[in-house]
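1. quick one, fold the following:
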Amino acid sequence: MIAIDNARKSYSKEVKIGPLNIEIPNAGITSLIGPNGAGKSTTLLMIGRLLNMDGGQIKVGNMDVLESKSEDLAKVLTILRQENHFVTRLTVRQLVGFGRFPHSKGRLTREDDVVISKYIDFLDLTELEDRYLDELSGGQRQRAYVAMVLCQETEYVLLDEPLNNLDVARSVQMMSHLRQAANELGRTILMVMHDINFAAQYSDRICAMKEGRIVAFGTVEEIMNSELLTDIFETEIKIIKGPQGPLAVF
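-> A predicted model of the protein is given here:
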């Protein structure tokens, strides 16, 4: 479980996140939604210990995020930010191999190679594993980064807008892979989502944020409510019944 207790972050007198209080259960996919500036990415970064809190406590799997050793936390939690800048020229296989660092400390074993191959295959990257990252399309590169974080084999996976810069077809493909990771690998995935309908179709739970606060948390059916979403996004949103669940129409 991810437990957030009175976590807060202040950027200025006008821009504040929190206090945040929520318990996100294990397994499945939970999506953070809300307008720009709602605090979604800040919340994710605080959980992943990439951003210091100004107060409060966050526990991931009973490990205090602030007090735990980095090497211990890295075996429980992994995070993928929107911005990934590798200055060296890497192949797909080399990139995915970075996910084994908490386990191998840079000295890959035969067992590590087996795990690397597993996630390259899982993300359908087998034919691309010897290609350099700068030779890939945006969608292929994004799949390689997700393969890297899954290769770390942590129970908790944090993703900041995993569909960033992907077209609709590639977004469907990516979300199918993440749904499969939750179902078949038992991962607990928490991700920031820009597209409400993708969140609704593939998530188990949705956490809605506005102005630095959590305003609603529940099942897809509970959050996909016209009145609630209209208030959060401050624009009229209607919910219709689609073939695979509720859909938001702006």
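2. from now on I want contacts and neighbour counts done on CA atoms only, so please keep to that.
-> Will do.
3. would you map the strands across this protein?
-> Assigned by DSSP state E, the chain shows strands spanning 2-10, 16-24, 28-33, 55-60, 63-64, 77-80, 156-160, 188-192, 205-210, 213-219, 238-242, 245-249.
4. helices or strands up against the fourth one?
-> What that stands for is strand 55-60. With contacts taken as 3 or more CA pairs under 8 Å, 6 or more residues apart in numbering; DSSP states H and E, strand 55-60 sits against strand 2-10.
5. any idea how far the most centrally placed residue in the chain is from residue 226?
-> The centre of the chain sits closest to residue 159, judged by CA atoms, centre = their mean, with a distance of 1.9 Å. Using CA to CA, to the nearest Å, residue 159 is found at 26 Å from residue 226.
6. same question for residue 207.
-> Per CA to CA, residue 207 is found 15 Å from residue 226.
7. and what of residue 62?
-> With CA to CA as the criterion, residue 62 and residue 226 are 36 Å apart.
8. out of the two, which sits in the busier spot?
-> residue 226 (16 against 10; other CA atoms under 10 Å).
9. which residue packs closest to the more buried one, ignoring adjacent ones?
-> residue 238 (5.0 Å; CA to CA, 6 or more residues apart in numbering).
10. now show me the structure for the sequence below, then we'll compare the two:
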Amino acid sequence: MMQLEGISKSYGDKPILDAIDLEIPSSKLTAFIGPNGAGKSTLLSIMSRLLEKNQGAVLVKGTDIDAWKSADLAKELTMLKQQIHYQSKFSVEELVAFGRFPYSQGRLTQEDQTKIEAALAYMNLEEFRQRMIDTLSGGQLQRVFIAMVLAQDTDIILLDEPLNNLDIKQSIAMMKTLRRLVDELGKTIVIVIHDINMASQFVDHMVAFKDGKLFCSGSCQEVMQKPILDELYEMDLLVEEIAGRRLCIYQ
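-> Below you'll find the predicted structure:
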């Protein structure tokens, strides 16, 4: 569904990404991991066409992303950035309705309303629909953004650090939601995440980056190994097996 071929990006003479080749597993939850400055968020922005690459190709359903019309691409792929600028005067329902803009151009049809209702129900937000978004907690606001993504109804969802500013309870709830989107709705989701312990509990596939290069990729069991994590993060790590899953615990 989504394939990266030789993606490179630099700012002046500073390389950010170097010849990234990667195939994103369809209908799976994939985590981009690695130290700060590894190029994870930059690559996600390139994958969503928010940032121009220097070299390479991003293929969405076999077609180069640059060949897609913006309106058509917005029906295939959604990108939710780490920092979202919004007007606090919006209600929850109004913000979720923005997900239908690629289809309605602001003139909502009955089909649009049905999608909005379904997204609100899926995220358990019906009771909040008239609440202004500036009155919501961080966890509630993240649920609204995910509902907006659901209303957009794309097969591919890209999320840049969706756990940012969430406490542990809210983070677990968010990861459970993403897991459900994959298992119940067949979505293909890619997240940038720093908490590899959290990621290991929920994702299907991990892709590790270091110094702008693809370091390794595979299942959680394959990537969450002491030698790999030691080299990736350049620090002493202890890998323990807890409840049948390999977790990274810092010494």
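11. returning to what we had before: next, format the strands of the first structure as CSV and append distance to residue 172 of the first structure.
-> As requested, the strands of the first structure are exported to CSV (distance: least, CA to CA, whole Å):
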stretch, distance to residue 172 of the first structure
strand 2-10, 27
strand 16-24, 24
strand 28-33, 15
strand 55-60, 28
strand 63-64, 33
strand 77-80, 19
strand 156-160, 16
strand 188-192, 15
strand 205-210, 18
strand 213-219, 21
strand 238-242, 16
strand 245-249, 15
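12. and residue 180 of the first structure, which of those is closest to it?
-> Among those, the nearest to residue 180 of the first structure by CA to CA is strand 28-33 (9.7 Å).
13. average offset of that closest one relative to the second structure?
-> Aligned to the second structure and superposed, strand 28-33 of the first structure gives a mean residue distance of 0.4 Å (mean CA distance after the TM-score superposition for the first structure).
14. ok, residues contacting that strand?
-> Applying CA atoms under 8 Å, 6 or more residues apart in numbering, the external contacts of strand 28-33 of the first structure come out as 24, 40, 179, 182-183, 186-194, 196, 199, 202-209.
15. now stretch 111-130 of the second structure
-> Stretch 111-130 of the second structure is contacted from outside by 91-93, 96-97, 100, 103-104, 143-144, 146-148, 150-151, using CA under 8 Å, 6+ apart.
16. got the contact list for the spatially closest residue to residue 219 of the second structure that is not a sequence neighbour?
-> Leaving aside its sequence neighbours, residue 219 of the second structure sits nearest to residue 205 (CA to CA, 6+ apart; 4.7 Å). By CA under 8 Å, 6+ apart, the contact set of residue 205 of the second structure is 25, 28-31, 217-220.
17. so residue 156 of the second structure is in contact with residue 185, correct?
-> No: the criterion here is CA atoms under 8 Å, and residue 156 of the second structure misses it with residue 185 at 11.3 Å.
18. these two: who's more crowded?
-> residue 156 (24 against 12).
19. count of residues packed around residue 13 of the first structure?
-> Look at residue 13 of the first structure: counted by other CA under 10 Å, it has 6 neighbours.
20. so how far is residue 46 of the first structure from it?
-> 19 Å.
21. restricted to buried residues, select the contacts of residue 205 of the second structure in ChimeraX.
-> The ChimeraX command for the buried members of the contacts of residue 205 of the second structure (criterion: 16 or more other CA atoms under 10 Å) is given here:
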select :25,28,29,30,31,217,220
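22. and which of the contacts of residue 205 of the second structure is nearest residue 243 of the second structure?
-> residue 220 (13.9 Å).
23. isn't that closest one up against residue 202?
-> No: if you go by CA under 8 Å, residue 220 of the second structure and residue 202 don't touch, sitting 9.2 Å apart.
24. what's the longest helix seen in the second structure in contact with?
-> The residue-count maximum for a helix in the second structure (DSSP state H) belongs to helix 168-185. With contact meaning CA under 8 Å, 6+ apart, helix 168-185 of the second structure is reached by 27-29, 139, 143, 162-163, 187-189, 198, 202-203.
25. list only buried entries from those residues.
-> Among the contacts of helix 168-185 of the second structure, those buried by neighbour count (16+ other CA under 10 Å) are 27-29, 139, 143, 162-163, 187-189, 198, 202-203.
26. could you export those as TSV, including distance to residue 169 of the second structure?
-> Converted to TSV, these look like this (distance: CA to CA, whole Å):
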residue	distance to residue 169 of the second structure
27	25
28	23
29	20
139	9
143	13
162	14
163	11
187	23
188	24
189	21
198	11
202	14
203	17
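27. quick one on the thing from earlier: out of the strands of the first structure, nearest to residue 71 of the first structure?
-> Closest among those, once you apply CA to CA, is strand 77-80, at 10.3 Å.
28. what is that closest one packed up against?
-> Counting by 3+ CA pairs under 8 Å, 6+ apart, strand 77-80 of the first structure packs on helix 138-151, strand 156-160.
29. please enumerate residues in contact with stretch 43-59 of the first structure?
-> Applying CA under 8 Å, 6+ apart, the set of residues contacting stretch 43-59 of the first structure from outside is 1-10, 17, 19, 42, 60, 64-66, 77-79, 158-160, 191-192.
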